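Peer 1: Pasted the sequence and its predicted model underneath.
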Amino acid sequence: MLTNMHVAVVGGDARQLEVIRKLIELDAKLSLVGFDQLDHGFTGASKEQIQTLDFSSLDAMILPVAGTNAEGGVDTIFSNQKVVLTKEQIEQTPAHFTIFSGISNAYLDSLAASTNRKLIRLFERDDVAIYNSIPTVEGTIMMVIQHTDYTIHGSRVVVLGFGRTGMSVARTFHALGANVRVGARRSEHLARISEMVMVPFHMNDIEKEVQNADVVINTIPHQVVTASVISKMPAHTLIIDLASKPGGTDFRYAEKRGIKAFLAPGLPGIVAPKTAGQILANVLSSLLQDLRLRKETTA
């Protein structure tokens, strides 16, 4: 249980609703910031403004998957209010205060470091990333079906990256009958791709490997689908970029060439927000239990 734990849930999308439900079940005291337009009333949770939030009593703060923008702003789809996190606010929190975010950026990293507060990036955890790859794959399949006029079965699919998401994407498209080639750099990844009866290639050879691709799916958060790479693709190629913003694709050049290219880093929250939210809720509840024990130990 999370009795006597004060947690602020700040901004976010429908996934946060599952997190709120779970934490209420565990008897946490919840302050909801950026939810004033939400019709649903959560018993045991109070809607507040960021300006009136009592930071001195907070044990933790849960941010959206995207964290903040470069100025500390937080997306709040259930509110029109502007929410910005500042160093002055975080400095008011107790020493054990912890920030939870899906991913981070320079602003959030600096905020945590300058206030000496712990920042946990949930999407860097293997359990979250692996579970989250399931709705990501389903959403990718949906997009491929929507934006092509041929079946996945028999199509030539190039997957870039063989991390936790890339592995799930490649395996699923292979199971659906696609001819899958996977680009990676690490020798052990290339060996595993071959063992899984797919065709591996080194990322240095990407321009050659996309020359007959029907679909290119990128999971690498660096620009690897460059203008030079796109120039080698057939005109009908569909590009789906699953990497975090700004993605790994030169979208300007893709548009210039008339190639359909989509940046889709938040697919789980779009295609399966309930499941994606439950994944986050289960991990967060465990992490908050650990935080409660640390708080009691140091009290």
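Peer 2: Arrived safely, thanks for sending.

Peer 1: only C-alpha atoms for contact and neighbour calcs from this point on.
Peer 2: Noted.

Peer 1: Tell me the secondary structure at the residue nearest to E18 when sequence neighbours are not counted.
Peer 2: Distances taken as C-alpha to C-alpha, 6 or more residues apart in numbering put G277 closest to E18, at 5.0 Å, once the chain neighbours are dropped. Three-state assignment for G277 (DSSP: H, G, I helix; E, B strand; the rest coil): helix.

Peer 1: what's near enough to touch G277?
Peer 2: Applying C-alpha atoms under 8 Å, 6 or more residues apart in numbering to G277 gives the contacts A14, R15, Q16, L17, E18, V19, G269.

Peer 1: at 10 Å what do you get?
Peer 2: Listed by C-alpha atoms under 10 Å, 6 or more residues apart in numbering, the contact set of G277 reads 13-22, 132, 268-269.

Peer 1: How much space separates K232 from L108?
Peer 2: Using C-alpha to C-alpha, to the nearest Å, we find K232 at a distance of 38 Å from L108.

Peer 1: quick one: which of those two has more around it?
Peer 2: Between K232 and L108, L108 has the larger neighbour count (other C-alpha atoms under 10 Å), namely 23 against 16.

Peer 1: residues of the helix or strand that contains the more buried one that come out buried?
Peer 2: L108 is part of helix 106-115 when elements are defined by DSSP states H and E. For helix 106-115, the neighbour count (16 or more other C-alpha atoms under 10 Å) marks Y107, L108, L111, A112, T115 as buried.

Peer 1: Quick check: V84 touching G67?
Peer 2: No. The pair V84 and G67 fails to qualify as a contact (C-alpha atoms under 10 Å) at a distance of 11.1 Å.

Peer 1: residues bridging contact with these two, i.e. touching both?
Peer 2: Any residue near both V84 and G67 by C-alpha under 10 Å, 6+ apart counts here, and that gives V10, G73, V74, D75.

Peer 1: Surely the last one touches V9?
Peer 2: No. In this structure, D75 is not within contact of V9 by C-alpha under 10 Å, at 12.0 Å.

Peer 1: Quick one: residues contacting G154.
Peer 2: Contacts for G154 (C-alpha under 10 Å, 6+ apart) come out as H174, L176, G177, A178, N179, V180, D214.

Peer 1: try this one side by side with the last:
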Amino acid sequence: MMLTGMHIAIIGGDARQLEVIRKLTELDAKLTLIGFDQLAHSFTGATKASINEVDFVDLDAIILPVHGTNVEGKVDTVFSNEPIPFTEEMLLKTPKHCTVYSGISNSYLDSLMKAVNRKHVLLFERDDVAIYNSIPTAEGTIMIVIQHTDFTIHGSRIAVLGLGRIGMTVARTFAALGAKVKVGARRSEHIARITEMGLQPFYLQDLEKEVRDIDICINTIPHLIVTASVISKMPAHTLIIDLASKPGGTDFRYAEKRGIKALLVPGLPGVVAPKTAGQIIANVLSQLLFNDLQKRKGNL
């Protein structure tokens, strides 16, 4: 599975992008790296450039960081002092087949991709990426619990909110460490699955009642669910860990007022295991790029 002949621009990012660069150069892609001027390491087949030096006419794909752009349309990078502009003018120069890849999107990126009529692939909406990423997420959550509690995970009472791709892994992992895990869900099939896993299920409509005796609340649901009313029913020592994407699903203002420690920690894979998180992205990206190349060659 080689990517010979593909010209790909990688714009900004963090340590995860290094694994992407490493993988794509191994597959013989031609890479232009933008926003990597402070990166000491060099990769054969990859050329550093400023955004003004890039020939967008020649690009087959553009890889943005996990977060894409910020709402002002700039791409953040840890390998340069300045964020990089990502504009309609640039994208309109690209060939029609040029595909943009990012982990997630926002209002700026959504409207930009619609305006230029280019394909935009959101990697973190894919089941495979989310399931692989749930592993370092669960490990990172264990790390945070240990750092912020004075009791063992074993024997502690934990409520996990949501049985999605992350919730399932987190619930199973903490149960394996000896915690007493209950899982809240809305759908009856999720309640059935929680029961099958040997965990205690409850419907989220009963959340206020279910948090009265917990030590830790782990939320994976990306809208406000851990409300002031829910927090008011928790024991004073409860630790809330919110894994949902910003702004999370917790009323952090009320938690602070009540003196309950509440932490918003999205993007744990990139924090606790950037190498593994980067390899997950790189492996999926390389397959998608290869499929794209084969389609254009008429082989698929």
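Peer 2: Thanks, I have the structure now. Bear in mind that the values here come from a model prediction, so they are computed numbers and not experimental data.

Peer 1: After superposing, what score do the chains get?
Peer 2: After superposition, the two chains reach a TM-score of 0.97 (TM-score structural alignment, normalised by the length of the first structure), with 298 aligned residues with a C-alpha RMSD of 1.1 Å.

Peer 1: re earlier: find residues that contact each of D75 and V9 of the first structure.
Peer 2: Shared contacts of D75 of the first structure and V9 (C-alpha under 10 Å, 6+ apart): G34, L63, P64.

Peer 1: Could you point out which of these is nearest to L288 of the first structure?
Peer 2: Distance to L288 of the first structure across these (C-alpha to C-alpha) is lowest for L63, with 14.0 Å.

Peer 1: ok, T69 of the second structure to S105 of the second structure distance?
Peer 2: Taken as C-alpha to C-alpha, the span from T69 of the second structure to S105 of the second structure is 8 Å.

Peer 1: Among the shared contacts of V84 and G67 of the first structure, which one sits closest to S56 of the first structure?
Peer 2: Distance ranking of those against S56 of the first structure, using C-alpha to C-alpha, places V10 first at 15.9 Å.

Peer 1: What count of nearby residues applies to the closest one?
Peer 2: Neighbour count of V10 of the first structure, defined by other C-alpha under 10 Å: 25.

Peer 1: tell me the contacts of it?
Peer 2: Counting by C-alpha under 10 Å, 6+ apart, V10 of the first structure makes contact with 16, 31-35, 48-50, 61-64, 67, 74-76, 83-85.

Peer 1: again, 7 Å this time
Peer 2: Residues near V10 of the first structure by C-alpha atoms under 7 Å, 6 or more residues apart in numbering: L32, V33, G34, I62, L63.

Peer 1: Also V100 of the second structure?
Peer 2: A61, I62, I63, K119, H120, V121.

Peer 1: which SS state does it fall under?
Peer 2: Of the three states, V100 of the second structure takes strand under three-state DSSP.

Peer 1: separation between the closest residue to T115 of the first structure other than its chain neighbours and V197 of the first structure?
Peer 2: Closest residue to T115 of the first structure apart from its sequence neighbours, by C-alpha to C-alpha, 6+ apart: E91 at 5.8 Å. As defined by C-alpha to C-alpha, E91 of the first structure lies at a distance of 53 Å from V197 of the first structure.

Peer 1: again, but for G269 of the first structure
Peer 2: Per C-alpha to C-alpha, G269 of the first structure is found 31 Å from V197 of the first structure.

Peer 1: Looking only at neighbour counts, state which of these two leads.
Peer 2: Applying other C-alpha under 10 Å to G269 of the first structure and V197 shows that G269 carries more neighbours, namely 22 against 12.

Peer 1: A276 is in contact with that one, correct?
Peer 2: Yes. Using C-alpha atoms under 7 Å, G269 of the first structure is in contact with A276, at 6.2 Å.

Peer 1: Now list whatever residues contact both of those two.
Peer 2: Taking C-alpha under 7 Å, 6+ apart as the criterion, G269 of the first structure and A276 both touch R15.

Peer 1: Count the neighbours of I270 of the first structure for me.
Peer 2: By other C-alpha under 10 Å, the residues close to I270 of the first structure number 17.

Peer 1: Next up, identify which helix or strand it is on.
Peer 2: Assigned by DSSP H and E, I270 of the first structure belongs to helix 267-271.

Peer 1: quick one: contacts of that helix?
Peer 2: Applying C-alpha under 7 Å, 6+ apart, the external contacts of helix 267-271 of the first structure come out as R15, N132, P135, T136, G139, A276.

Peer 1: just stretch 12-21 of the second structure next, same as before
Peer 2: So stretch 12-21 of the second structure is contacted by 34-36, 64-65, 75-78, 270, 274-275, 277-279, 281-282 (C-alpha under 7 Å, 6+ apart).

Peer 1: So T69 and S105 of the second structure - more neighbours on which side?
Peer 2: Using other C-alpha under 10 Å as the criterion, T69 of the second structure and S105 rank with T69 on top: 26 against 20.

Peer 1: The counterpart of R118 of the second structure in the first structure and L63 of the first structure, how far apart?
Peer 2: Counting by TM-score structural alignment, R118 of the second structure lines up with R117 in the first structure. Distance, R117 of the first structure to L63 of the first structure, by C-alpha to C-alpha: 15 Å.

Peer 1: who's more crowded, those two?
Peer 2: For R117 of the first structure versus L63, the count of surrounding residues by other C-alpha under 10 Å is larger for L63: 22 against 19.

Peer 1: ok, back up a step: sitting in helices, which of the contacts of G277 of the first structure do you find?
Peer 2: Of the contacts of G277 of the first structure, the ones assigned to helices by DSSP state H are R15, Q16, L17, E18, V19, I20, R21, K22, N132, P268, G269.

Peer 1: number of nearby residues for the second one?
Peer 2: Read that as Q16 of the first structure. For Q16 of the first structure, the count of nearby residues is 25 (other C-alpha under 10 Å).

Peer 1: likewise the fourth one?
Peer 2: Around E18 of the first structure sit 20 other residues, with neighbours defined as other C-alpha under 10 Å.

Peer 1: same check, this time on the third one
Peer 2: Here the count is done by other C-alpha under 10 Å, and L17 of the first structure has 21 residues near it.
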